[in-house]
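> Just a sequence and a predicted model for now, questions to come.
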Amino acid sequence: MTDWTIWQALEDWRSRRRELEPVFAQAGIAPELESQVNRILVDLRRQPPTPPLVSGDKQRDEDERARFHAAFMRHYDESLFKAEALVRLPWVPEAAPIGNAVLAEVERLRTALSNNPGQTPDFGDFEALLGHYLRLDHPQLTVAPELLAERRRQIADIAGWPLLVQRSAAQPFNEVVPPIGTEAFREAFYAQLDLYLAAPWLHCKIVSQWYATLALDAVLVRKKREAGDDSFVASTFKHRWPSLSVLFPQLEMADQLWYLALILAAIVALFSEHWLVALPLVLWLNLSVGAHRRQRRRIEQRREELVAQAQMLKKVRDRFAAGMSTPDKLAHQLRQLDPGGETFGEPFYALLRLQSRNG
């Protein structure tokens, strides 16, 4: 469901900066077009230059007449040039045929001004075409209101999703988005990223930057959490001393319960003088103590490596977010930090390639 506070945040961003203007324009939102059309219509109604008075000097009158015709042409050509620039600005793609009709009308008016110097042509059709182009209500134009409404919904739901995540992260009790860094968030992120990549009309540098930075933030949060989790760090070892926690990692305090049972069994065996049972149990317990001490040292060493990787990723992330690193360079750095490609999925690298093209 569309969150219209996110829509308002996107509107504020569009009004302050220009990156989102092409996206909003394709959804039929471009206030600057209306302003330009109004200026063009006002300029067309301005009083054109008046013909010079006849002085009786033939050469002088011809020169003055030529200057008058040039000024008369310039007077209207400025508005026609603005109209040409107008239809080349981003707008609803389905309005392109009306834009072509505006360009054809501009050429017709220029021809009329050239063939009839000093005579004001009829601008009625031209003004009507500009109005139809702006309002999307030309009889030959079929732009369903539902189409524009759907595009506006996608702007809020897809382009604005990174902003929704930022707002959710700032509100501890907001459960609209899964906590960043969790597996549920990773699944939600890549689902949204697939939607973004599948909507070419939404593609722009700033939205791609939001998604890429959000992916880096999520991985950074997860790595920091993993570095502080002893069970996760231990699970990264290929060879571990056999214990109950290795077989049942979800069982809480598995090792404590297992070794407590072994100690009780060893005590019972010693007091009952079952030496063939007691000696192996005591030996196993001593070996386990040494193994767990070694594993503790390995965990601390591995934790330092994970913290160093997180710190390196933080530097890479900050340089990219600050615009000091290109998407291509970021992809190269991340492939070095994650040679197996397990941390970032292929859609993420497709996003970086897209951002590189948009940039």
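On my side now, so go ahead.

> CA only for contacts and neighbour counts going forward, please
Fine.

> ok, Leu334 - how many residues close by?
If you count neighbours by other Cα atoms under 10 Å, Leu334 ends up with 18.

> what do you get for Pro117?
A count of nearby residues for Pro117, using other Cα under 10 Å, gives 16.

> now Ser325
Residues within reach of Ser325, counting by other Cα under 10 Å, total 14.

> Could you report the distance from the residue lying closest to it once chain neighbours are set aside to Leu313?
Taking Cα to Cα, 6 or more residues apart in numbering, and ignoring the residues beside it in sequence, Ser325 has Arg319 as its nearest neighbour in space, at 5.7 Å. Arg319 sits 10 Å away from Leu313, taking Cα to Cα, to the nearest Å as the criterion.

> More neighbours: which of those two?
Neighbour count, other Cα under 10 Å: between Arg319 and Leu313, Leu313 has more, with 20 against 14.

> here's the one I want to compare it with:
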Amino acid sequence: MAEWSIWRALEEWRSKKHELNPVFARAGIFSDFETQINRIALDLRRAPPTPPLFSGDEHRDREELGRFRDGFYRHYDETLYKVETLLSHAWVPEAEPIAGEVRMELLQLRGQLRSAAGKVPDFSRLEQLLWHYARLDHPQHPIPSELLAERRRMLIDIAGYPLTVQHAVSEPYNDTVPPLASDDFRQQYAEHLQAYLDTPWLHCQIVTNWFVTLALDAALASKKRDVADEMRLAAMLPNRWPSLSRWASFEHADQVWYLLIACVAIGALFVEWWWLAIPGMVWLALSKGAHRRERKQIELKREQIASRAMLIKKVRDRFKTGHTSLEKLAYQLKQLDERGEYFDDNVYAALKLHHHDA
């Protein structure tokens, strides 16, 4: 999957899930900044309330003048409050010094509005600071472009990894990602999940859900592989009858093993080597019974794994549709994977990232 495709997929998710906005913002991407600053600038240029006309009644004129001063202050304070709200949004952490200057300017402007009621302050410096804050180009607080480029690369490579896998799995001839049931994929997934856990600014429940869902998909793929792999099923059985397939992995190993024993036993009968023929025939008879028993055990094991695969699929589907919380999923995963075969400590660590958000 090309980078532009990953980025497009991330943008589509961001347009649907606003929880991703803080993650993009820390990489210097916040498309609504310029619109909000333009609205703030427009509000600051609105005509303020006009002073009242004096009636000659000192008490009444004093009340009207007080109302005018309060209205004049509120007229601009509402816009200044919008600036504070803008600063409260997630943004590049290195832009905090610029935000500090904006807050100092807000204090000065409010002081001017209180001390010189009716006189419109100069908002040009505030607007200039806001544009520096949005464009990250303050001359006294430079932010290296390489820093933002590196964060956007991490956003693609780490947070976008589950989307990359999802895209690769959906295309039958896409081999950019190893099969989900392979050891190579498990190692690749573990590396990306560890990188995600080590990057706090990427932490978002949406991305965490992607990684956890991918772990469930990999576990389900492994179960499906086990169901279809006869040799893996046989290797899972305890106390197997000795046969060549226990040590050799080539196809039809057991058939070759029994054919060899049969040939030796028949040959021993012809030459009347009873000490070899009788044990060989007894071994073949016992092997036949053991083989039938193993076949029953293999089919039983297949049914057990298939049942567990259906359960994993059900858990995955309920979690993907939002019907299962992270805490409940952690409990279910421990029940599904008691031996820790599919879900390691990092998966459970990811599930604990957002317990306070539940």
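Received it, and whenever you're ready, just let me know what you need. What you see is a predicted model, and the numbers here were worked out from it, not measured in a lab.

> Let's verify the residue of the first structure positioned farthest from its centre: helix, strand, or coil?
In the first structure, counting by Cα atoms, centre = their mean, Glu273 sits farthest out from the average C-alpha position, at 72.0 Å. When classified by DSSP: H, G, I helix; E, B strand; the rest coil, Glu273 of the first structure comes out as coil.

> Tell me how far it lies from Ala265 of the first structure.
Look at Glu273 of the first structure and Ala265 of the first structure: by Cα to Cα, they are 12 Å apart.

> can you check Tyr259 of the first structure too?
Distance from Tyr259 of the first structure to Ala265 of the first structure, by Cα to Cα: 10 Å.

> now swap in Gly359 of the first structure and tell me
Taking Cα to Cα as the criterion, Gly359 of the first structure is separated from Ala265 of the first structure by 69 Å.

> who has more neighbours, these two?
Between Gly359 of the first structure and Ala265, Ala265 has the larger neighbour count (other Cα under 10 Å), namely 15 against 11.

> Please give me every residue in contact with the more buried one.
By Cα atoms under 8 Å, 6 or more residues apart in numbering, Ala265 of the first structure lies in contact with Ala278, Leu281.

> Do a quick rundown of the helices in the stretch 101-250 of the second structure.
124-135, 145-154, 161-170, 183-197, 205-228, 230-235 (DSSP state H, counting those that start in this stretch).

> Now render those helices as CSV, adding mean neighbour count and distance to Trp7 of the second structure.
As requested, the helices of the stretch 101-250 of the second structure are exported to CSV (neighbours: other Cα atoms under 10 Å; distance: least, Cα to Cα, whole Å):
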stretch, mean neighbour count, distance to Trp7 of the second structure
helix 124-135, 18, 21
helix 145-154, 15, 9
helix 161-170, 19, 10
helix 183-197, 17, 17
helix 205-228, 20, 14
helix 230-235, 15, 39
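
> among the ones you listed, which is nearest Asp344 of the second structure?
Smallest distance to Asp344 of the second structure across the helices of the stretch 101-250 of the second structure (Cα to Cα): 8.8 Å, for helix 183-197.

> could you say what helices and strands the closest one packs with?
The elements that helix 183-197 of the second structure packs onto, with contact taken as 3 or more Cα pairs under 8 Å, 6 or more residues apart in numbering; DSSP states H and E, are helix 345-351.

> which residues of the first structure does the helix it packs on align to?
Helix 345-351 of the second structure corresponds to residues 346-352 in the first structure, going by TM-score structural alignment.

> buried sites along the matching stretch?
Applying a neighbour-count criterion of 16 or more other Cα atoms under 10 Å, one finds Phe348, Tyr349, Leu351, Leu352 buried in stretch 346-352 of the first structure.

> Work out the gap between that stretch and the centre of the chain.
Relative to the centre of its chain, stretch 346-352 of the first structure is centred 12 Å away, using Cα atoms, centre = their mean, to the nearest Å.

> now do stretch 177-192 of the first structure
Distance of stretch 177-192 of the first structure from its chain centroid, counting by Cα atoms, centre = their mean, is 15 Å.

> Could you do stretch 272-287 of the first structure as well?
On Cα atoms, centre = their mean, the centre of stretch 272-287 of the first structure falls 63 Å from the chain's centre.

> That one: which residues count as buried?
Ala278, Leu281, Val282, Leu285.

> cool, and stretch 31-46 of the second structure?
Using 16+ other Cα under 10 Å as the test for burial, stretch 31-46 of the second structure gives Phe33, Ile37, Ile40, Ala41, Asp43, Leu44.

> thinking again about what came up before, the residue farthest from the centre of the first structure matches what in the second structure?
Using TM-score structural alignment, Glu273 of the first structure lines up with Glu272 in the second structure.

> list the contacts for that match?
By Cα under 8 Å, 6+ apart, the contact set of Glu272 of the second structure is empty.

> Please report how far it lies from Leu284 of the second structure.
Where Leu284 of the second structure is concerned, Glu272 of the second structure sits at a distance of 18 Å (Cα to Cα).

> try Arg308 of the second structure
Distance from Arg308 of the second structure to Leu284 of the second structure, by Cα to Cα: 35 Å.

> my read: Leu109 of the first structure touches Gln119, true?
No: using Cα atoms under 8 Å, Leu109 of the first structure makes no contact with Gln119, being 11.1 Å away.

> Compare neighbour counts for these two and give me the winner.
Legend: neighbour count by other Cα under 10 Å for Leu109 of the first structure and Gln119, higher for Leu109 (20 against 14).

> which residue in the second structure lines up with the more buried one?
Mapped onto the second structure by TM-score structural alignment, Leu109 of the first structure lines up with Leu109.

> so who does the closest residue to its match other than its chain neighbours touch?
Excluding the flanking residues, the one nearest Leu109 of the second structure by Cα to Cα, 6+ apart is Pro121, at 6.7 Å. By Cα under 8 Å, 6+ apart, Pro121 of the second structure lies in contact with Leu109, Gln112, Leu113.

> Next: Ser115 of the second structure.
The contact partners of Ser115 of the second structure, by Cα under 8 Å, 6+ apart, come to none.

> Please report how far it lies from Pro22 of the second structure.
38 Å.

> and Ser88 of the second structure, how many neighbours?
Counted with other Cα under 10 Å, the burial measure for Ser88 of the second structure works out to 10 neighbours.
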